[in-house]
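K.L.:
got a predicted model here, sequence first, then my questions.
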Amino acid sequence: MEFIIDTVDLEEIKDAVEHMPIVGVTSNPSIVKRTSPENFFDHMRAIRSIIGKERSLHVQVISKDCETIVKEAHRILQEIDDQVYVKVPVSYEGIKAIKLLKAEGIHVTATAVYDLMQAYMALAAGADYIAPYVNRIGNLGSDPMELINELSSRIVMDGYKTKIVAASFKGVQQVRDSFNYGAHAITAPVDVLKTIFKNPSIEKAVDDFNSDWYAMYGEGTGICDL
């Protein structure tokens, strides 16, 4: 089970990796636009510096034809490092690019997945991660959890090492369901993951424990004060 954050905001990333068991960072052009870094590659290198080599960094290409996708992938690896997962949308040209990149031993995250057959194509092409768009699939009237469940079963059945990284979330329930239906990882906005801890019952339980403690040892007397 992997928690990945979908952001390029440096302060958000620092905060998230300090507090939560975050194993990676994903980005796409729309997410980059929200932060609008002056120098894209400097910014990506700054993210790598924050998260280290032990966490994954996923950076998306923008071109639509295979030849340029591959060129962009090479530039991304050259400018950042060779451990980056290149995000490639699973289009007709994209699947060709995934095959070529995997033949070179490059890490690939297959993205913009809306359909199970798209996912199967990416799986057969050797993608390391496959990213179904949970909320967007649901908005189009299909069941994203059915897709995740069937893709997960196929991965086990055929012995693939590919991981499902569910993406596109509006709430924690979608995150929970994705894991429960077989996703190996999720990538979500930091704000979505933070809502896990906003249950008022958590704060009340801590307040009650503290109240009982201070009733015994005096207000403001912590464990380190004993």
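P.N.:
Looks like it came in fine.
K.L.:
use CA for all of it now, contacts and neighbours both
P.N.:
Noted.
K.L.:
for V190, give its distance to I22.
P.N.:
10 Å (Cα to Cα, to the nearest Å).
K.L.:
comparison target below:
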Amino acid sequence: MTLYLDSADRDALAPLLATGLFAGVTTNPLLLARAGLTSADLPALHDWAVAHGARTVFLQTLGTDVDQIVREGENLRALSERVVVKVPATRAGLTATRRLADSGVPLLVTAVYRASQALLAQAAGAQYIAPYLGRMTAAGRSGYEEILAMRRILTETTLEILVASIKDVEAVIALAAAGVPSFTVGPELAAKLLDDDLSNAAAQEFEAIALAGS
């Protein structure tokens, strides 16, 4: 299983990347805005993330026009070989994905809300697909069942599911147990994955015993 961090907040990302447990960073325009950034800040954010240990940085294109999305994708990929270009699962986005894939750009199809979009992402030549678990569920769809259907559809392919919009640790556990390989989590959820009260208490007990015997 591979874990990524879903944020553009450097202060929140730095201590989590320092653990070495997260393979990289995923971003989107909403996360940039929350961090007080814009798409113009993506090159600097990329450089910072790589310097702090991100092995892969997912950067999202903007635009509704195929040619514009393709140009943005090419520019983002030019930043480094660690960039995977994110493109929304719209008609224009999927068309642009196919063109970018044909030129060798690694891609993630994002904002995925139903299992049938896995077929389109595969046809477009993407390497990753990002279903929005929490948002699917909030929209009245069974996010869990949609993602499991994607997994069945993609069993004989190389397209990797990278689940996003995750609200709780239990969702990560359930989907990982069902064979879903990758997740991107916000800093708050990442902290919950890292810290368990019972484990921390046990470690403190071990330390206290060791000090008492020294």
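P.N.:
Cool, got the structure. Just so it is clear, the structure is predicted and the values come from calculations on it, not from any experiment.
K.L.:
returning to what we had before: can you check which residues contact both of V190 and I22 of structure 1?
P.N.:
Applying Cα atoms under 8 Å, 6 or more residues apart in numbering, one finds that V190 of structure 1 and I22 are jointly contacted by 5, 16.
K.L.:
so what's the residue count around D158 of structure 1?
P.N.:
D158 of structure 1 has 8 neighbours, counted by other Cα atoms under 10 Å.
K.L.:
and what of N139 of structure 1?
P.N.:
Neighbours of N139 of structure 1 (other Cα under 10 Å): 10.
K.L.:
got it, and Y92 of structure 1?
P.N.:
13.
K.L.:
next one: E11 of structure 1
P.N.:
Neighbours of E11 of structure 1 under the rule other Cα under 10 Å: 10.
K.L.:
how long is stretch 19-34 of structure 1 end to end?
P.N.:
Distance across stretch 19-34 of structure 1, first residue to last, is 23 Å (Cα to Cα).
K.L.:
what does that stretch rub up against?
P.N.:
Contact partners of stretch 19-34 of structure 1, identified using Cα under 8 Å, 6+ apart, comprise 2-8, 16, 51, 54-60, 62, 187.
K.L.:
off-centre distance for stretch 71-79 of structure 2?
P.N.:
18 Å (Cα atoms, centre = their mean, to the nearest Å).
K.L.:
so what's the residue positioned nearest the centre of structure 1 up against?
P.N.:
Geometric centre of structure 1, nearest residue: T187, 2.5 Å, by Cα atoms, centre = their mean. Listed by Cα under 8 Å, 6+ apart, the contact partners of T187 of structure 1 are 3-6, 25-26, 165-168.
K.L.:
leaving out the residues flanking it, which one is nearest to the counterpart of it in structure 2?
P.N.:
In structure 2, T187 of structure 1 lines up with T184, judged by TM-score structural alignment. Distance criterion Cα to Cα, 6 or more residues apart in numbering; nearest residue to T184 of structure 2, sequence neighbours excluded, is Y4 at 4.4 Å.
K.L.:
give me the neighbour count for that neighbour.
P.N.:
27.
K.L.:
again with the one 4 residues further on
P.N.:
As a burial measure, A8 of structure 2 scores 27 neighbours (other Cα under 10 Å).
K.L.:
isn't there a helix covering it?
P.N.:
No - per DSSP: H, G, I helix; E, B strand; the rest coil, A8 of structure 2 lies outside any helix segment and is coil.
K.L.:
that older thread, put the buried members of the contacts of stretch 19-34 of structure 1 into a PyMOL selection.
P.N.:
Buried residues within the contacts of stretch 19-34 of structure 1, by 16 or more other Cα atoms under 10 Å, are selected in PyMOL with:
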select buried, resi 2+3+4+5+6+7+8+16+51+55+56+57+58+59+60+187
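K.L.:
in strands only, show me the contacts of stretch 19-34 of structure 1.
P.N.:
Within the contacts of stretch 19-34 of structure 1, residues falling in strands by DSSP state E are 2-6, 56-60, 187.
K.L.:
now the two most distant members of those.
P.N.:
E2 and Q60 (19.5 Å; Cα to Cα).
K.L.:
show the end-to-end separation of stretch 14-31 of structure 1, please.
P.N.:
Using Cα to Cα, the two ends of stretch 14-31 of structure 1 sit 17 Å apart.
K.L.:
off-centre distance for that stretch?
P.N.:
8 Å.
K.L.:
before we move on, what about stretch 137-147 of structure 2?
P.N.:
Averaging C-alpha positions (Cα atoms, centre = their mean) puts stretch 137-147 of structure 2 18 Å from its chain's average.
K.L.:
for it, buried residues please.
P.N.:
The neighbour-count check on stretch 137-147 of structure 2 (16+ other Cα under 10 Å) flags 137, 142-144, 146-147 as buried.
K.L.:
ends of that stretch, what's the gap?
P.N.:
Length of stretch 137-147 of structure 2, first residue to last, Cα to Cα: 11 Å.
K.L.:
for stretch 72-82 of structure 2, same thing?
P.N.:
Taking Cα to Cα, stretch 72-82 of structure 2 runs 16 Å from one end to the other.
K.L.:
hang on, L211 of structure 2 in a helix?
P.N.:
Yes - counting by three-state DSSP, L211 of structure 2 is part of a helix.
K.L.:
report how many residues lie close to the counterpart of it in structure 1.
P.N.:
With TM-score structural alignment as the criterion, L211 of structure 2 lines up with Y214 in structure 1. Close neighbours of Y214 of structure 1, defined as other Cα under 10 Å, add up to 13.
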